[in-house]
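Undergrad: following is a predicted model, sequence given first.
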Amino acid sequence: MYMVLDFPFPLKDRDLVVQGKMTKDSQGIISIKNKAIDKNILKNPDYVRLNHYEGDWTFQKLGPNKVKVSTSGYANPEGSIPLKFVNMFVQQQPYQMLQKMKNQLLEQEGTPAHLPTALR
């Protein structure tokens, strides 16, 4: 998967190529492990390429239409970045990703959509 991370001005945006592996254990817990890879994908000069990234997602069914989502990760942002930008990214990025997931599960009328089969 190819991703572009929007960094605030005056910093350059970052990009990375991620390979993920999904597993489901005997208790039904789904885990996704992601890692940055460099498969000779052409680098875009407008972005700083991230080569050191690892991230995990875990989805655990708690009840009908209720799922616990956990995430953790590490990334080297490549370059000198002021601490205030690093802290802002660390705080906002997981929240924004979870909000996007939540929005994907909502139908147009605002009623909960059906969970993916693997989480039912």
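TA: That came in fine, so what should we check first? Numbering: from 1, shown residues only.
Undergrad: please count neighbours and contacts with C-alpha atoms only from this point.
TA: OK.
Undergrad: before we move on, what SS does residue 21 have?
TA: strand (DSSP: H, G, I helix; E, B strand; the rest coil).
Undergrad: below is an additional structure, to be compared with the one above:
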Amino acid sequence: MNHNKAYPLLILLVAILLISIIAKPLQAQQWQQVKNQEGIQVYTRAIPGSGIKEFKAVTTINSSLDSVLGVLNDISACPQWVYQCTQPALIQSISFGERYVYQVNDFPFPSRNRDIILHAKLNQSLTTKTITIQLQAAPHFCKNQQTTICKKVNQSKLVRIEKSKGFYLLEPIAKNKIQITWQHHMEPGGNLPNWLVNNLITDAPFYTLKKLARIVQESKYQKAKLKHNAKGLIIGFEVKSW
């Protein structure tokens, strides 16, 4: 055997092995179920480089896609179902499927409340009709804008959440039966201890989806009717009573 040729190959194999060992801890861990109650399953997992865990919550709601989207479209209803949500406001509507919204997150005393600007973008599959609503923090969206709402946002003394990313996945699985998955990771900023935030992220998705299942049954959302284009994709509401 030619040892001169074998050494580079050996070095390459060792390098690949070291890379795989180093990279492994950087991968997100497997989901761990932390709650399974009232038809809602909540999972968390560690995220590389963050002391705050990511959560995923799954449930099935007995209602139409029209009604579920009716609730999600109604920004003013946020405090009635989204955990810790207060002072919601529409900053800018780009289209039916894209907008920027503002809200305050009410953290427990003595922690300071946080506020956030979220960029929400809706996409729908042509084949399955499944809807994904991507949510990502846009902390500087109002920086150079002089609209009334942006002036208010810019004057806020609250801790601004700068890292927040997730999505709602709405999957029709039968007539008037929607499976909802909410997956999210957020860094609240400031000096909150990680253990406190990680405790909250177990409660947040559970109580949010529990209240969503209740509020979606209100008559104003049950009356909602979506409008579709020629391809069958959602472009707005034909009936909207909120």
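TA: Structure received. Treat the numbers as computed from the prediction; the structure is a model and nothing was measured.
Undergrad: need the TM-score between these chains.
TA: The TM-score (TM-score structural alignment, normalised by the length of the first structure) is 0.84; 114 aligned residues with a Cα RMSD of 2.1 Å.
Undergrad: tell me which element the residue nearest the centre of the first structure is part of?
TA: For the first structure, the residue nearest the mean C-alpha position is residue 97 (6.2 Å; Cα atoms, centre = their mean). For residue 97 of the first structure, the host element (DSSP states H and E) is helix 83-104.
Undergrad: how far out from the middle of the chain is that helix?
TA: Between the centre of helix 83-104 of the first structure and the centre of its chain there are 9 Å (Cα atoms, centre = their mean, to the nearest Å).
Undergrad: rewinding a little: so how far is residue 40 of the first structure from the residue nearest to the centre of the first structure?
TA: Separation of residue 97 of the first structure from residue 40 of the first structure (Cα to Cα, to the nearest Å) stands at 27 Å.
Undergrad: quick one: map the residue nearest to the centre of the first structure onto the second structure.
TA: Alignment note (TM-score structural alignment): residue 97 of the first structure maps to residue 208 of the second structure.
Undergrad: now that match: how far from residue 18 of the second structure?
TA: Distance of residue 208 of the second structure to residue 18 of the second structure, given as Cα to Cα: 43 Å.
Undergrad: and the strands in the first structure?
TA: Counting by DSSP state E, the segments of the first structure that form strands are 2-5, 14-24, 30-36, 48-49, 53-63, 66-75.
Undergrad: and these: which comes nearest residue 113 of the first structure?
TA: strand 66-75 (11.7 Å; Cα to Cα).
Undergrad: show me which residues of that closest one are buried.
TA: Going by neighbour count (16 or more other Cα atoms under 10 Å), the buried part of strand 66-75 of the first structure is residue 67.
Undergrad: what's that strand aligned against in the second structure?
TA: Counting by TM-score structural alignment, strand 66-75 of the first structure lines up with residues 177-186 of the second structure.
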